[in-house]
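S.K.: Structure for the following, please:
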Amino acid sequence: MNEPSTRLRAEAEPAAAIDKAKLDAIQQLGQIAVPAADPSNVFCMSIIGQIEGHMVLPPQNKTTKYEHLIPQLVAAEQSSKIEGILIVLNTVGGDVEAGLAIAEMISSLSKPSVTLVLGGGHSIGVPIAVAGNRSFIAESATMTIHPIRMNGLVIGVPQTFEYLDKMQERVVRFVTSHSRVQEKTFKELMFKTGELTRDIGTTVIGEDAVRHGLIDEVGGLGKAIAALNALIQERKPKADAGAVPFVPAASMAGAVPGAEGGLPQ
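M.R.: Purely as a prediction, here's the structure:
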């Protein structure tokens, strides 16, 4: 008596699971079917919204938490299956120290890395955008370069100003050492007046970022992935050349005079 109902229930469960998966896809992605990605040797990391540092931002802010990114970069560096890292940026900036920490992590990777600015790579997003081996920016994407600032208008004591000045020099030094922009040019962009409504600084768009030397090339996802694959292929022969070839023990014994069967006679 129970066999038909059990069979019907067993057949209904997979169908219900499929319906739930479709519903989740519609709610999360706005479409029913998402193409499955093939196994890849490239790890893609996105940096979006505001970079959250030591202070937790309000829940309505779209944030990227640096404590989430750093373990991902460590895992990608240690993984034998990952051969390259693609960093996609669309960020308004955020915490200076957190942004610099992410940038330093990317620049210190032993594996090839490519950065791609889509939409915007503003403020502390600039050091992250130049941290890879190659950098790309979409034609319509922008980068805002301005001095480091704190909330409020009054600096209480001279030590606060000195701290901000030293932190700003850290940003300038990192950007100029990881891109082709000259320090004089970068500081001119940083302290330019009259372009931004409520602040000093400059907004550069696509070609301008390349012309100033901040970014290597204008391009989108296709160019960025092609460049990363090229870097991976360039690295492979070097890795193979550094490997010690395996030589059988018998061959080694025959190559050394008097080394037949062990010690020389």
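
S.K.: CA atoms for contacts and neighbours, from now on please.
M.R.: Fine.

S.K.: List the buried residues of stretch 13-31.
M.R.: For stretch 13-31, the neighbour count (16 or more other CA atoms under 10 Å) marks Lys22 as buried.

S.K.: and for that stretch, what are the contacting residues?
M.R.: Outside stretch 13-31, the residues that touch it by CA atoms under 8 Å, 6 or more residues apart in numbering are Ile32, Ala33, Val34.

S.K.: swap the cut-off to 7 Å and go again
M.R.: When contacts are defined by CA atoms under 7 Å, 6 or more residues apart in numbering, stretch 13-31 is touched by residues Ile32.

S.K.: same check, this time on stretch 93-110
M.R.: So stretch 93-110 is in contact with 50-53, 66, 70, 77, 122-125, 127-128, 131-132, going by CA under 7 Å, 6+ apart.

S.K.: With stretch 223-232 instead?
M.R.: Residues from elsewhere that reach stretch 223-232 (CA under 7 Å, 6+ apart): Glu83, Gly84, Pro112, Ser113, Val114, Leu116, Phe136.

S.K.: In which helix or strand does the spatially most central residue of the chain reside?
M.R.: Relative to the mean C-alpha position of the chain, the nearest C-alpha, by CA atoms, centre = their mean, is the one of Ile87, at 2.8 Å. Using DSSP states H and E, Ile87 falls within strand 84-94.

S.K.: Could you also give me the structure for this second sequence? I'd like to compare it with the first:
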Amino acid sequence: MHDSYWLGSAVNEQPQPEIAPDDKKKQANAIVESIQQLGQTNVPQMESNIHCMTIIGQVEGHIVLPPQNKTTKYEHLIPQLVAAEQNQKIEGILIVLNTVGGDVEAGLAIAEMISSLSKPAVTLVLGGGHSIGVPIAVSGDVSFIAETATMTIHPIRLNGLVIGVPQTFEYLDKMQERVVRFVTSHSNVTDEKFRELMFKTGELTRDIGTTVIGADAVKHGLIDRTGGLGEALKELNRLIADRKKEAAGTGVYN
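M.R.: The predicted structure is shown next:
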């Protein structure tokens, strides 16, 4: 009995292989990077049928913004949307916005891609969905806005040197029409109401436009519903289930 107990103890107490110093350093660096980037040491790993895409800070387009600016680069978002559209495991896309706006053409490109997805897409405005963030916010199948979130609607503006010739103003007018047409065709706001909000004076300092908050965005028809993450995910799952039922009836599901 004594010998067998000793033998079992010896087996159980076998020394574990030591981690090489280089591997320890890599693990430590990975933890530090995770803390710096995400504010946590462990990122929960789980399989999900929903792809979450965030649009945070300023939408960066053709001009690289200063490093101190919090930006979302459109060339990073477009491959995500293409991958989500092609990946059969992804059944729905959740777009979370907290943006001040940014490059008009980049914002419209993102909005057009979201609106052309074959899979269900739900947008959620948290904090703010200002300027060119408005078309992105209305580009999904259903849009949500937090009760405390805001959206600023104003005419297109240019930074830097502006050539004061008729062609410049015609270009601006055409750009403006693109935004108006997209927003009114992907939401319940009327053309007249949207232009009224856009050109309203006296509400914004040094500019024309309107800031709408949560329920007001819904009242004007810009956003479908007020709600947060839970409501947005519930609606997205409902859209996914409806798509599966429809596909079951036709025998085709991509």
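
S.K.: quick check, Glu75 of the second structure in a helix?
M.R.: Yes - counting by DSSP: H, G, I helix; E, B strand; the rest coil, Glu75 of the second structure is part of a helix.

S.K.: and the contacts of stretch 93-110 of the first structure, which of them are in strands?
M.R.: Gln50, Ile51, Glu52 (DSSP state E).

S.K.: Nearest to Glu234 of the first structure, out of these: which one, please.
M.R.: Nearest to Glu234 of the first structure out of these is Ile51 (CA to CA; 32.6 Å).

S.K.: The closest one contacts Lys65, doesn't it?
M.R.: Yes - under the contact definition of CA atoms under 7 Å, Ile51 of the first structure touches Lys65, with a separation of 6.1 Å.

S.K.: in the stretch 101-250 of the second structure, which spans are helices?
M.R.: For the stretch 101-250 of the second structure, helices defined by DSSP state H, counting those that start in this stretch occupy the ranges 104-115, 133-137, 166-185, 191-198, 215-219, 229-250.

S.K.: Give me the mean deviation of the longest one from the first structure.
M.R.: Using mean CA distance after the TM-score superposition for the first structure, helix 229-250 of the second structure ends up 0.6 Å from its aligned counterpart in the first structure, as a mean over the superposed pairs.

S.K.: again, but for the fourth one
M.R.: Mean deviation of helix 191-198 of the second structure relative to the first structure after superposition (mean CA distance after the TM-score superposition for the first structure): 0.4 Å.

S.K.: So which bit of the first structure is that helix matched to?
M.R.: With TM-score structural alignment applied, helix 191-198 of the second structure matches the range 183-190 in the first structure.

S.K.: Could you give me the buried positions within the matching stretch?
M.R.: Quick answer for stretch 183-190 of the first structure (16+ other CA under 10 Å): Phe186, Leu189, Met190.

S.K.: more crowded one of Ile51 and Lys65 of the first structure?
M.R.: Ile51 (24 against 21; other CA atoms under 10 Å).

S.K.: Alignment lookup: the more buried one to the second structure.
M.R.: Using TM-score structural alignment, the partner of Ile51 of the first structure in the second structure is Val59.

S.K.: re the thing from before, which among the contacts of stretch 223-232 of the first structure gets closest to Gln182 of the first structure?
M.R.: Once CA to CA is applied, the member of those that ends up nearest Gln182 of the first structure is Phe136, at 18.4 Å.

S.K.: give me the number of residues near the counterpart of the closest one in the second structure?
M.R.: Structural alignment (TM-score structural alignment) places Phe136 of the first structure against Phe144 in the second structure. Neighbours of Phe144 of the second structure under the rule other CA under 10 Å: 28.

S.K.: Phe144 of the second structure touches Arg225, doesn't it?
M.R.: Yes - using CA under 7 Å, Phe144 of the second structure is in contact with Arg225, at 5.0 Å.

S.K.: which residue in the first structure lines up with Val165 of the second structure?
M.R.: Match for Val165 of the second structure (TM-score structural alignment): Val157.

S.K.: how about the contacts of stretch 223-232 of the first structure in CSV, adding distance to Asn151 of the first structure?
M.R.: As requested, the contacts of stretch 223-232 of the first structure are exported to CSV (distance: CA to CA, whole Å):
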residue, distance to Asn151 of the first structure
Glu83, 41
Gly84, 38
Pro112, 37
Ser113, 34
Val114, 33
Leu116, 29
Phe136, 31
